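Enquirer: need the 3D shape of this:
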Amino acid sequence: MELRQLRYVVAVAEEGSFTRAAARVHVAQPAISQQIAQLERELGERLFDRTERKVSLTPAGEAFLPHARAALQSTAAGRDAVTLLRGVLAGRLAVGTVPAPPATLLDQLARFQRHYPQVRLTLRTGDPEKLVEQVIAGNLDTALIGTSGPRLPAGPAGQRLPTTLGAREFGEEPLVVATAPGHPLAANAEVTLADLREEALVTLTPGTGLRAALENACAEAGLAPDIRAETDDLSLLAPLVEHGFGIALMPRSAAWRLGLGLVTLPLRHAALGRALTLVWRRDGVTAQARAFLEMDLE
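Expert: Okay, here's the model as predicted:
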């Protein structure tokens, strides 16, 4: 059993495809298939069910996967321990983040890279539930997610953050209203939630911090939001607004980066913003993540 075989198993399991796994680890697909087949012969069990449409774990694969991840993480931790003896931090820092991350996170990552130039940064975006799953699985060292207090925004009620995660508030980013230039609200200096009562809205799908913030604010104001279109991709909100599907509440940083050609208006509602929380796994903090988290406290 070789570490590369474990790495290939994890990649195929997470990508759900031998082709995507091969691209991820920069190895030819036949080589991955050959190595996994060799590992399956050694174990005496098939790890994957292979069909033309998808690749899925067998029960044996489900049982094997967490141990493969643990072995890879332990190996990486050992490598980190040796490099720290030399006073040099290297390796990789994998950070998950909400789409269109705030400038504060990017500034902190830039500062981290200046301090530790030999650490390679990997950034991934996703919705809160997926990012939390990736942190728990050890695929991400830490993640910046949108939350409603100590809860994940999975619908109005939400879900509590797992106790296996450490968490720290990362601040709140104001939301702004984005409209097409010819929209009647575009001439206003600012808008209130009451101004949105009769407006068609475009927003993100349930399970995102932005959707939770919108629903919570409208509930407090006694409004029923008229959601005409929803998407799981924050970058699509601006084109939807531009093409007349409706107006959108967007994080200020996203509006500045994605909303070229749109009119952005401040929202006069102090409680409405994108609450951000930094999470990490309590029992598996890598040397790179620890350095990043300690820098956040400076």
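
Enquirer: please count neighbours and contacts with C-alpha atoms only from this point.
Expert: Noted.

Enquirer: can you count the residues close to the closest residue in space to residue 112 that isn't next to it in sequence?
Expert: Spatial nearest neighbour of residue 112, chain neighbours left out: residue 292 (6.5 Å); criterion: CA to CA, 6 or more residues apart in numbering. Taking other CA atoms under 10 Å as the criterion, the count of residues near residue 292 is 22.

Enquirer: I'd assumed residue 110 was in contact with residue 292.
Expert: No. In terms of CA atoms under 8 Å, residue 292 does not count as a neighbour of residue 110; the distance is 10.8 Å.

Enquirer: which helix is the longest one in the protein?
Expert: helix 59-85 (DSSP state H).

Enquirer: what's that helix packed up against?
Expert: Using 3 or more CA pairs under 8 Å, 6 or more residues apart in numbering; DSSP states H and E as the contact criterion, the secondary-structure elements in contact with helix 59-85 are helix 3-15, helix 287-296.

Enquirer: tell me which stretches of this structure form strands.
Expert: Listed in chain order, the strands of the chain (DSSP state E) span residues 48-50, 55-57, 91-97, 119-125, 142-146, 151-152, 159-160, 165-179, 200-204, 226-231, 247-251, 263-266, 273-281.

Enquirer: can you say which of those strands is packed in most?
Expert: Neighbour counts (mean count of other CA atoms under 10 Å) averaged over each of the strands of the chain peak at strand 142-146, with a mean of 29.

Enquirer: may I see the buried residues of stretch 237-245?
Expert: Buried positions in stretch 237-245, judged by neighbour count with 16 or more other CA atoms under 10 Å: 237, 238, 239, 240, 241, 242, 245.

Enquirer: next up, for comparison:
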Amino acid sequence: MEFKQLKYFVKIAELGNMTRASEALRIAQPALSQQIMNLETELGARLLDRGVYGARLTSSGEVLYGYAKSLLRQHEDVRQAVSEEVTHPTGRAAIGIPGSTGKMLAEPLVRQLLSSGGILIEIVERPSAELVDLVAAGKLDIAITVDAQPRRGARITPLFLEALYAVLPQSGVHGRQTLKLKELADSPLILPSAPSTIRHRVEAALLDKRLKFRLVSEVSATDMLIRLVAANLGWTVLPWSAISDDMQRKTGIAALPIAGHRLDREISLCVSDVLPLSRAAEVVVATTLAILKTLLADGHWMGARVLADGPLANPS
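Expert: Next comes the predicted model:
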């Protein structure tokens, strides 16, 4: 039994005439008659009484008509539900974002998803290395990662490079537009606690230039680190994403590029290389990339450079 046979049968029953039904269905009458005969053969019952006055339902036909109408209605409901899910997806998706990156991305992401409706987004804040592991284990659908290392079970797609800035009290700028690496080394430093890609980048750059430095404190929380710098207790190094809010609020810190030695970290998209993304997760990925592209194109993410072969690059 096929849905088209039920559709043909219902149309004949409603119009009460084989000829009018064939015209409404745009199917030749012999072919329509053959479909009804096939249906009667399969069910082992006569469904229609055909005569000069048209086609009338038999008692068996009356039974089938009720079920056929219900089945066809459910069939249409399924089609509409699937179509609606494609255009307006629902469901749940989990994305992992490091703390500093989340300051730039989390609010516009949630705002955008709320405006489209239907998707419940869970945002998990963890260090980048943990996020890759969570994606590989299937506990996160997506992650935005920093300097992610290849790992079995995860597919990592580099997006852009993010410059690191020297962050110092506003009172220590003295009209400078940039800082030399030696000036950074000569200042008391408050750096992120190890393991940290920022900490590694800074220490590697200073050692490469054979510059001694004085570490006065290690802090694992970015917000606390910024507060200590604002209190004039030391200098640090952070990406723009970590300090953008504080710069807008003018909390007493300044951010200067490091002249002659650009320190970068790589921002990537991480998804499972085994588990397929749900429709909801696909929408979150597309929305995330669109937001990042806009932030970078508008210059709101200072110090960022889009990778030419990445998904954020403009097509040539």
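
Enquirer: would CSV of the buried residues of stretch 237-245 of structure 1 with distance to residue 188 of structure 1 be doable?
Expert: Shown next, in CSV, are the buried residues of stretch 237-245 of structure 1 (distance: CA to CA, whole Å):
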residue, distance to residue 188 of structure 1
237, 21
238, 19
239, 21
240, 21
241, 17
242, 18
245, 20
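
Enquirer: which ones are touching the spatially most central residue of structure 1?
Expert: By CA atoms, centre = their mean, the mean C-alpha position of structure 1 lies nearest to residue 126, the distance being 3.2 Å. If a contact means CA atoms under 8 Å, 6 or more residues apart in numbering, then residue 126 of structure 1 has 96, 97, 98, 99 as its contacts.

Enquirer: so the third one versus residue 125 of structure 1, what's the distance?
Expert: For residue 98 of structure 1, the distance to residue 125 of structure 1 (CA to CA, to the nearest Å) stands at 6 Å.

Enquirer: then the second one?
Expert: As judged by CA to CA, residue 97 of structure 1 and residue 125 of structure 1 stand 5 Å apart.

Enquirer: which neighbours do the two share?
Expert: Between them, residue 97 of structure 1 and residue 125 share these contacting residues under CA under 8 Å, 6+ apart: residue 131.

Enquirer: returning to that earlier point: the strands of structure 1 into JSON lines, with extra columns for distance to residue 194 of structure 1?
Expert: As requested, the strands of structure 1 are arranged in JSON lines below (distance: least, CA to CA, whole Å):
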{"stretch": "strand 48-50", "distance to residue 194 of structure 1": "54"}
{"stretch": "strand 55-57", "distance to residue 194 of structure 1": "49"}
{"stretch": "strand 91-97", "distance to residue 194 of structure 1": "31"}
{"stretch": "strand 119-125", "distance to residue 194 of structure 1": "32"}
{"stretch": "strand 142-146", "distance to residue 194 of structure 1": "25"}
{"stretch": "strand 151-152", "distance to residue 194 of structure 1": "27"}
{"stretch": "strand 159-160", "distance to residue 194 of structure 1": "29"}
{"stretch": "strand 165-179", "distance to residue 194 of structure 1": "13"}
{"stretch": "strand 200-204", "distance to residue 194 of structure 1": "13"}
{"stretch": "strand 226-231", "distance to residue 194 of structure 1": "13"}
{"stretch": "strand 247-251", "distance to residue 194 of structure 1": "14"}
{"stretch": "strand 263-266", "distance to residue 194 of structure 1": "14"}
{"stretch": "strand 273-281", "distance to residue 194 of structure 1": "17"}
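
Enquirer: what comes up buried for the helix or strand harbouring residue 39 of structure 2?
Expert: Counting by DSSP states H and E, the secondary-structure element that holds residue 39 of structure 2 is helix 29-43. Residues of helix 29-43 of structure 2 classed as buried under the neighbour-count rule (16+ other CA under 10 Å) are 29, 32, 33, 35, 36, 37, 39, 40.

Enquirer: show me how far it is from its chain's centre.
Expert: Between the centre of helix 29-43 of structure 2 and the centre of its chain there are 50 Å (CA atoms, centre = their mean, to the nearest Å).

Enquirer: stretch 81-94 of structure 2 too?
Expert: 14 Å.

Enquirer: looking at structure 2 now, which of the contacts of residue 126 of structure 1 still hold up?
Expert: Shared with structure 2 under both residues aligned by TM-score structural alignment, their matches' CA atoms under 8 Å, the contacts from the contacts of residue 126 of structure 1 are 96, 97, 98, 99.

Enquirer: how near is the nearest residue to residue 304 of structure 2 once chain neighbours are set aside to residue 305 of structure 2?
Expert: The spatial neighbour of residue 304 of structure 2 that comes closest, neighbours along the chain excluded (CA to CA, 6+ apart), is residue 162 at 4.5 Å. With distances defined as CA to CA, the gap from residue 162 of structure 2 to residue 305 of structure 2 amounts to 7 Å.
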